[in-house]
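Asker: What follows is a protein structure lacking sequence information:
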């Protein structure tokens, strides 16, 4: 619950956060008269700003807060300039793992600050503010049917929710799913990682298949890799996940693509029952703690999923079968995991490397020299490791 005072009365409402952000301990009312500098100061102090003005002005204020959060401080005077230069040099010379953790801390602080601008949502999922849009469909997709309970939501998180709704409607074009004449769009649901990094999909689309009768897709997410395997002619694909949103998303995409006869989506922690001549997994590529549900597609605390896949793979491989591990080496360039450690896990699981196919990522950050992690991102490669039992 969050609490505030309005018209001399104590009020409260449930706090809703998909990112598991803590509710602001102090909340004040805010409207169109609030100056951006004042709003930013309050937000940095951890004060929630419950909006009572024009909705579109709230969006403008959020943009102003973003500009202030992203603005680099100006050094004043020669001494300050030298100190800033020294700090910059220290940051540049920091070991990659330190730079990564500092970057995550900065991101978390930025998210907390920008998350202080709050918007009330009524029990019927309408927004009772001037010029507020009707986003009930987007709310229903993310939260389920309206239950008559009002709540308060961060405007930044709300905009992310609506952005996910638009991605779901539009879909993501996946050329590896076939010709333009056939359905080849994946529609990611809210909270399910979108397959915007096409290089790992291309690796699965091009690697030589060891067999076509059956494949397991472990941690299917949107179902994109299961769909690619089915389009490549694998007769039956069992796709697993344990997240309810991912399961619903994968089933929806399999149905849209007309692949329901080939692809079965089942709830499981990693492997389904039985063995298959091909077992595919694209685990999160960075060891670390996820701060929201969607970050579980990127961060794998203690490399749990990666190690679980490797340790259980041999038991689920049919004779002469292959396991395909699709993994970025960004963690290696950041000093979070070594190649030797990965290979030790492979050998310790009774597996050997048959072959490895590699591709350079094409995402925008890999070419952004201003990114704090540019050195690691520019060296990153995504690999498909073909593994077999010893």
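Answerer: Cool, the structure landed. These numbers were taken from a predicted model, which means no experiment stands behind them. Residues are numbered from 1 along each chain as shown.
Asker: C-alpha only now, for contacts and for neighbours.
Answerer: Noted.
Asker: is it fair to say residue 204 lies in a helix?
Answerer: Yes. Counting by DSSP: H, G, I helix; E, B strand; the rest coil, residue 204 is located in a helix.
Asker: what about it, neighbour count?
Answerer: When neighbours are counted by other Cα atoms under 10 Å, residue 204 registers 23.
Asker: I'd guessed it sits against residue 230; true?
Answerer: No. The pair residue 204 and residue 230 fails to qualify as a contact (Cα atoms under 8 Å) at a distance of 11.3 Å.
Asker: mind listing what residue 154 touches?
Answerer: Under the criterion of Cα atoms under 8 Å, 6 or more residues apart in numbering, the contact partners of residue 154 comprise 17, 115-119.
Asker: For the stretch 1-150 of the chain, just list every one of the strands.
Answerer: Taking DSSP state E, counting those that start in this stretch as the test, the strands found in the stretch 1-150 of the chain are 2-6, 9-13, 15-16, 26-30, 47-51, 117-121.
Asker: try this one next to it:
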């Protein structure tokens, strides 16, 4: 399920009554090893753990596994308490959605750093040497690849993420437009938002019917599979992530589409021209903090602009480019509609048609979400683009 293994390039060290100890450090996204670590067990209260983690101290758990999970949940509740409950003033950003967005994102990053400080030891073979620890070998091998030959430490949150991803991979995600399930791999964004798939399913294909299509940033391969189901003779699906390419390959084989879809490791475009080019780039400009974040955040709108700037030279005569994009960035004040239209015009493109759909994910209806106003106004659109002004 995974062909990407985090490297053990650092160590953590801690002291106890028996002396000084160390373990290799393994984490995704090249997260550096914590420099201050202490041992912790079932005697540590959640409040004490929160204080230590807030001060930059990581905790290597040596107690009961299920108690570690309960502690992580208790820490999570403490990190999500509102500023007013902690006696801090709320930022005066009620009329500034961009400031509110950046504040919320910073809070999420701080929460992730704090919760990532609760660590577990792991033996070769992904054996967790704690009381009541489950067998996590299959989930870890699927997420991280083969086990190292020496003991190591990793964040409990990361282990739980691998376990959750493994269960999700086994169950799959139902995609009504496909009439089938897509099985996402660890670190590959799952097609849990139906609107962008539904837009692709109902948009009229260019005339004459496309014989070759490009799917840029294929991820799980869901859009490539849908294009094949719609009758496109041949699709070239690209992605830079080895995990995504492995995930797409598995899904396309399971769906019986592999013979019609060629997978290509590329940053956006493969060589040549196509009758149809489809791109569903990350919808928010910003730096990605993880592999999953990369499906949401696009630094300086690099992928969006790269798709637009390269489209005309990769289209056959009478071909179209389909940009599937949420307008959430517009409602958050991170990008304007005028800016997007300007990029389209600067790339020598014209808008042939635009179809949009309301979001159906739960957060759009969550009035307690700090970004509720923007999420409630959000629309996802399919822009049909062609060369010419």
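Answerer: Received the coordinates, thanks. Given the structure is predicted, the values throughout are model-derived calculations rather than measurements.
Asker: where does the TM-score land?
Answerer: The TM-score (TM-score structural alignment, normalised by the length of structure 2) is 0.94; 376 aligned residues with a Cα RMSD of 1.5 Å.
Asker: could you dump the strands of the stretch 1-150 of structure 1 to TSV with mean neighbour count and distance to residue 321 of structure 1?
Answerer: TSV is the format used below for these (neighbours: other Cα atoms under 10 Å; distance: least, Cα to Cα, whole Å):
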stretch	mean neighbour count	distance to residue 321 of structure 1
strand 2-6	15	55
strand 9-13	11	55
strand 15-16	20	46
strand 26-30	16	58
strand 47-51	23	55
strand 117-121	24	52
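Asker: Adding distance to residue 384 of structure 1, write these out as JSON lines.
Answerer: Shown next, in JSON lines, are these (distance: least, Cα to Cα, whole Å):
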{"stretch": "strand 2-6", "distance to residue 384 of structure 1": "47"}
{"stretch": "strand 9-13", "distance to residue 384 of structure 1": "48"}
{"stretch": "strand 15-16", "distance to residue 384 of structure 1": "39"}
{"stretch": "strand 26-30", "distance to residue 384 of structure 1": "49"}
{"stretch": "strand 47-51", "distance to residue 384 of structure 1": "46"}
{"stretch": "strand 117-121", "distance to residue 384 of structure 1": "43"}
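Asker: Minimum distance to residue 59 of structure 1: which of those has it?
Answerer: Taking Cα to Cα, strand 117-121 is the member of the strands of the stretch 1-150 of structure 1 nearest to residue 59 of structure 1, at 9.4 Å.
Asker: helices or strands up against that closest one?
Answerer: strand 47-51, strand 151-154, helix 155-170 (3 or more Cα pairs under 8 Å, 6 or more residues apart in numbering; DSSP states H and E).
Asker: Switch the ones you listed over to CSV; also include distance to residue 283 of structure 1.
Answerer: Shown next, in CSV, are those (distance: least, Cα to Cα, whole Å):
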stretch, distance to residue 283 of structure 1
strand 47-51, 36
strand 151-154, 30
helix 155-170, 22
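Asker: Tell me the mean distance between the top helix by length along structure 1 and structure 2 once they are aligned.
Answerer: Counting residues, the longest helix found in structure 1 (DSSP state H) is helix 96-114. Its aligned residues in structure 2 lie a mean 0.7 Å from helix 96-114 of structure 1 after superposition (mean Cα distance after the TM-score superposition for structure 1).
Asker: which parts of that helix are buried?
Answerer: 96-97, 99-100, 110-114 (16 or more other Cα atoms under 10 Å).
Asker: Looking at the residues you listed, which one is closest to residue 54 of structure 1?
Answerer: Using Cα to Cα, the buried residues of helix 96-114 of structure 1 come closest to residue 54 of structure 1 at residue 114, 18.2 Å.
Asker: Quick check: the alignment partner in structure 2 of the closest one vs residue 371 of structure 2, distance?
Answerer: Residue pairing (TM-score structural alignment): residue 114 of structure 1 is matched to residue 115 of structure 2. Counting by Cα to Cα, to the nearest Å, the gap between residue 115 of structure 2 and residue 371 of structure 2 amounts to 23 Å.
Asker: same question, residue 266 of structure 2
Answerer: Taking Cα to Cα, one finds residue 266 of structure 2 at 34 Å from residue 371 of structure 2.
Asker: Compare those two (neighbour count), which wins?
Answerer: residue 371 (19 against 15).
Asker: what's the closest of the contacts of residue 154 of structure 1 to residue 146 of structure 1?
Answerer: residue 17 (16.0 Å).
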